[in-house]
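Undergrad: Prediction below, plus the sequence it came from.
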Amino acid sequence: MWPLYWVISAVLLAFHTLFGNIFGDASGIAWVLSIIGLTLVIRAALIPLFVKQIKSSRNMQLIQPKVKELQKKYGHDRERLAQETMKLYRDSGTNPFASCLPILLQMPIFLSLFRLIDQAAKNPEQVRGLMTVELNRQFGDAVFLNAKISDTFLTTDLLSVRILAAVLVLAMTATTFLTQRQLMSKNMPPDALTGPYAQQQKLLLYVLPLAFGFGGIFFPVGVLFYWTTSNLWTMGQQFYVIRNNPAPGTPAFQAKQDRDAAKAARKGIVLDTATAEPVPEPEVRPAQRQQPKRESRQQRKNKKKK
């Protein structure tokens, strides 16, 4: 954990230098904003991983019909079914565990921040990373909205601390639930709403919020700010991706086609309903000049006599 202590404390103190000059070094708002800044830096660094997660999740949705075919074909042979399913994953470039990677990679960072806050309050003489004894005391004693950011819901008798912690736990739980529900309701085709993958998503929909809600009562207020900010980032980032680059055959894809068609109609452009590409206008050729009929010499003489 020591390398993480150095990295996290470096980013945290960089923001604290900025906000400390504005609000005061020992102020709670300076430390809370520093934690939020740390969260944004971490989430920005995880964007490439999030893109891979979205691509893998989309592939998982699109290959569900093929997975069902394999289940019908090899349902009697579990070993063969597992082999063919893994082969399908490899051929389609799909990693069924990619959706867990952002959470798994954040856990060491989360634990490091937890230990920094906890030790700053309980044992400020034990420094970690770039933190000093003075900074530990400031960090552990910082007060925001009448609550120490090192306090938890269970370790205090102050009503103000419990109210703030409860609000943050509820916000953390709600954002976790809404993010997963957003994915299932907007960016999953009907075929993907049944089968093992759908059951896994439904399990995550209810288990993850409950896990965070239960664990949140043990987290310091500062850690709750970190995780709630991270959830809000995830929800906004996912909303942007689903809105602008939805998976084919999903409600979000249909909604994007409707928006594109309405936008094109305002500009007088007609879109192909199948490809969502502009329909080329028919080529208008200039009218050909009609050539006079050829007449024989006798016909010309007769015209002159008339």
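TA: All right, it came through fine.
Undergrad: From now on I want contacts and neighbour counts done on CA atoms only, so please keep to that.
TA: Fine.
Undergrad: Only the buried residues of the strand or helix carrying residue 182, if you could.
TA: Here residue 182, judged by DSSP states H and E, is contained in helix 159-186. Across helix 159-186, burial judged by 16 or more other Cα atoms under 10 Å covers 161-162, 164-166, 168-184, 186.
Undergrad: before we move on, what about stretch 194-214?
TA: 197, 198, 201, 204, 205, 209, 210, 212, 213.
Undergrad: ok, now stretch 95-104?
TA: Quick answer for stretch 95-104 (16+ other Cα under 10 Å): 95, 98, 99, 102.
Undergrad: second one coming, line it up with the first:
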Amino acid sequence: MDDKRNLIIAVLLTGLILFGWPYIASTFFPTPAAVTAPAKAPASSDGATTADAALGSPAAAEKTISLTDALKASGRVRIETPKLGGSLNLEGAKIDDLLLLTHRTALAKNSPPERLFSPSGTKNAYFARFGWVGTGVTVPDDKSVWTPSASALTPATPVTLRWTNSQGHIFEIALSIDENYMISAKQRFTNTATAPVEIASFALLSRTGKPADATTGGSIFTHIHIGPMGVFDSKPNYDWGYVNVADNAGGEVKFNTTGGWLGFTDKYWLGALIPDQKVPVATKFRASGNIYQAQFIPTRYTNVAPGASTDSTARLFAGAKEMAVLNGYSKKLGIPYLDYAIDWGWFWFIAIPFFWILHWLFGLFGNFGLAIIGLTIIVRGFMFPVAQKQFASMAQMRSVQPKMKILQERWKDDKPRLQQEMMKLYKDEKVNPLAGCLPVLLQIPIFFALYKILLLSIEMRHQPFVLWLKDLSAPDPLTPVNLFGLLPFDPPTFLAIGVLPILLGVTMWLMQKLNPQPMDEVQKQVFSIMPWFLMFIMAPFAAGLQLYWVMSNLVSIAQQKWLYSRHPILKEQMAKEAEEKAREKAKAAT
């Protein structure tokens, strides 16, 4: 078995993984049934049972209003941090205006910052709200107007919102925010009346519509989960997409959990509700029309005596999925698997260490492209001992090729006998035909892990390399189809082959020239077009991934040159084969 046959196996295995995994997963790892809240307790004391009636179903606004009008419609408290800007709405105590100040919508430096949250009634409304439900008490709703203790919420100045009902009950939400993306909410209810009250606090996220690249369900190797996601009883759950929730019974999915979190994960952004990690809560994803909600509420109401008060604490993460930030919150605040909002996929155990290496290299070089090149060299260095064994196996295989050719001629009409004789030859010559396959098998999970890193890392978003490569998270924009931009038209996507994909095809072709040519004509034809086929396939991918593959090919070529010098038998055999082919061509020409 030569290197070409190994590559065929790699292609087949890759196709099996890509297209066969969904069927395997649905058969052996079916989507678990949602866990519903228990209904044993009386309705008056079961928070999960009565919360729905108080919260109501998600409802779309009667008409869409502009963002400017929405921001002027009510009083607001400014939000000012190094990474977040915007405001919170005093009507309904909604956090509904958030801008990600360190992430812009486009490459230009004057591009506006990315908007994460927008007020209710706007085109892409997305907001969070903290509130209460209870019996025998009037609770604030989404129209209640709160009184703030300050005009701005900053890391140095918390803000307390206060609302009092007609019975004299006092509701307070003490909000604080850190330097990154975490907002903490301490909710306090004080019973100033003469009768006891049963009450429970809740938190919800509501968004209108869904991202264009939202997934319909769980993720597989090359896909990413975008949509409802949570961690329930220390188990990350990617099983529910927007469509799945809408199609489920009643348009909702319920889970009971102690600890964890839930929310909506986008490719680069996350909105997540985080309850007190020691309090049992009932969580839910809901869908109604194009409105989607995530919410949690304690499974039990709290009985508050006259003159007493009760507190609860919750958090809201609203920001970019920066790995170091997410990982820091998991460790510092004890929030399980918050970094799993980044869907690393099945090969997470490879992707996460590689990410940290890439992150370290980025800090070292200050250029993400150089970091990718450095990571490529590290990966290829790690694989070098295996590559040595592969070449040794290739040398052994090529040394028996003359005997193999004799067997093929002798038993060409008896395939079973040919297989038996080939196995006997391998045994007599102490050749393992599968030894050369190991590097290919190892490269598959490494490639998919790197694919995830380069696709999902917001750290690579809008990061330049050199010259025309201004964004390594986007495809290579320079294509000869329009003479590198000199002709005033944009070619179709399938024809927009950038410089990096072309280099990928060329370097793969050079690698093939260095490798022994397959004896089988079908294999020879397949691999003659493989470099150019992959050139088109890889063209729409992120330039960072293309850069990795081109650099990997160049390192492989250098390794092959050196290894050929260590295995002269292989080089001599290749020269003999080339001479034989030349003689055959000359004979055929005459």
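TA: The structure has been received and is ready for your questions. Being a predicted model, the structure only gives us computed values, none of them experimental.
Undergrad: rewinding a little: which two in the buried residues of stretch 95-104 of structure 1 are spaced the farthest apart?
TA: Spanning the widest gap among those are 95 and 102, at 13.4 Å by Cα to Cα.
Undergrad: for the helix or strand following the helix holding residue 182 of structure 1, packing partners?
TA: Next helix or strand after helix 159-186 of structure 1 toward the C-terminus (DSSP H and E): helix 196-216. Here helix 196-216 of structure 1 touches helix 159-186, going by 3 or more Cα pairs under 8 Å, 6 or more residues apart in numbering; DSSP states H and E.
Undergrad: before we move on, which element is the most centrally placed residue in structure 1 in?
TA: Nearest to the mean C-alpha position of structure 1, by Cα atoms, centre = their mean, lies residue 238 at 3.2 Å. Using DSSP H and E, residue 238 of structure 1 falls within helix 221-244.
Undergrad: what span of structure 1 lines up against the longest helix seen in structure 2?
TA: Ordering each helix of structure 2 by length in residues (DSSP state H) puts helix 368-399 first. Counting by TM-score structural alignment, helix 368-399 of structure 2 falls onto residues 31-62 of structure 1.
Undergrad: List the buried residues of the matching stretch.
TA: 31-40, 42-43, 49-50, 52-62.
Undergrad: before we move on, what about stretch 550-562 of structure 2?
TA: So stretch 550-562 of structure 2, judged by 16+ other Cα under 10 Å, has buried residues 550, 551, 552, 553, 554, 555, 556, 557, 559, 560.
Undergrad: Show the contacting residues for the spatially closest residue to residue 161 of structure 2 that is not a sequence neighbour.
TA: Residue nearest to residue 161 of structure 2 in three dimensions, not counting chain neighbours: residue 148, with 4.5 Å by Cα to Cα, 6 or more residues apart in numbering. Residues in contact with residue 148 of structure 2 (Cα atoms under 8 Å, 6 or more residues apart in numbering) are 77, 90, 159, 160, 161, 162.
Undergrad: Narrow these to those in strands?
TA: 77, 159, 160, 161, 162 (DSSP state E).
Undergrad: one step back: and the residue nearest to the centre of structure 1, what does it touch?
TA: Contacts of residue 238 of structure 1 (Cα under 8 Å, 6+ apart): 179, 183.
Undergrad: Any figure for the gap between it and residue 156 of structure 1?
TA: Separation of residue 238 of structure 1 from residue 156 of structure 1 (Cα to Cα, to the nearest Å) stands at 36 Å.
Undergrad: how close does residue 149 of structure 1 get to residue 141 of structure 1?
TA: From residue 149 of structure 1 to residue 141 of structure 1 the distance is 8 Å (Cα to Cα).
Undergrad: swap in residue 91 of structure 1?
TA: 55 Å.
Undergrad: higher neighbour count, those two?
TA: Comparing residue 91 of structure 1 with residue 141 by other Cα atoms under 10 Å, the one with more neighbours is residue 141, at 20 against 9.
Undergrad: In structure 2, what residue corresponds to the more buried one?
TA: Using TM-score structural alignment, residue 141 of structure 1 sits opposite residue 462 in structure 2.
Undergrad: Please name the nearest non-neighbouring residue to its match.
TA: residue 471 (4.4 Å).
Undergrad: again with residue 143 of structure 1
TA: residue 28 (4.5 Å).
Undergrad: I'd say the one you found and residue 144 touch.
TA: Yes - the criterion here is Cα atoms under 8 Å, and residue 28 of structure 1 meets it with residue 144 at 4.6 Å.
Undergrad: Compare those two (neighbour count), which wins?
TA: Using other Cα under 10 Å, the more surrounded residue of residue 28 of structure 1 and residue 144 is residue 28, with 25 against 18.
Undergrad: gap between that one and residue 223 of structure 1?
TA: Residue 28 of structure 1 is 14 Å from residue 223 of structure 1, by Cα to Cα.
Undergrad: Check residue 33 of structure 1 too.
TA: Applying Cα to Cα, the value for residue 33 of structure 1 to residue 223 of structure 1 is 12 Å.
Undergrad: And residue 79 of structure 1, by the same measure?
TA: From residue 79 of structure 1 to residue 223 of structure 1 the distance is 44 Å (Cα to Cα).
Undergrad: How many neighbouring residues does residue 88 of structure 2 have?
TA: 25.
Undergrad: I figured it was touching residue 77, is that so?
TA: Yes - counting by Cα under 8 Å, residue 88 of structure 2 touches residue 77, with 5.3 Å between them.
Undergrad: residues in contact with residue 71 of structure 1?
TA: Contacts of residue 71 of structure 1 by Cα under 8 Å, 6+ apart are residue 81.
Undergrad: Please tell me how far whichever residue in structure 2 pairs up with it sits from residue 522 of structure 2.
TA: Taking TM-score structural alignment, residue 71 of structure 1 has residue 408 as its aligned residue in structure 2. Noted for residue 408 of structure 2: a distance of 16 Å to residue 522 of structure 2, by Cα to Cα.
Undergrad: So which bit of structure 1 is whichever helix or strand residue 229 of structure 2 is part of matched to?
TA: Using DSSP H and E, residue 229 of structure 2 sits in strand 227-232. Strand 227-232 of structure 2 corresponds to no residue of structure 1 when matched by TM-score structural alignment.
Undergrad: Report the distance from whichever helix or strand comes after that strand to the chain centre.
TA: Later in the chain than strand 227-232 of structure 2, the nearest helix or strand by DSSP H and E is strand 235-237. From the chain centre to the centre of strand 235-237 of structure 2 is a distance of 14 Å (Cα atoms, centre = their mean, to the nearest Å).
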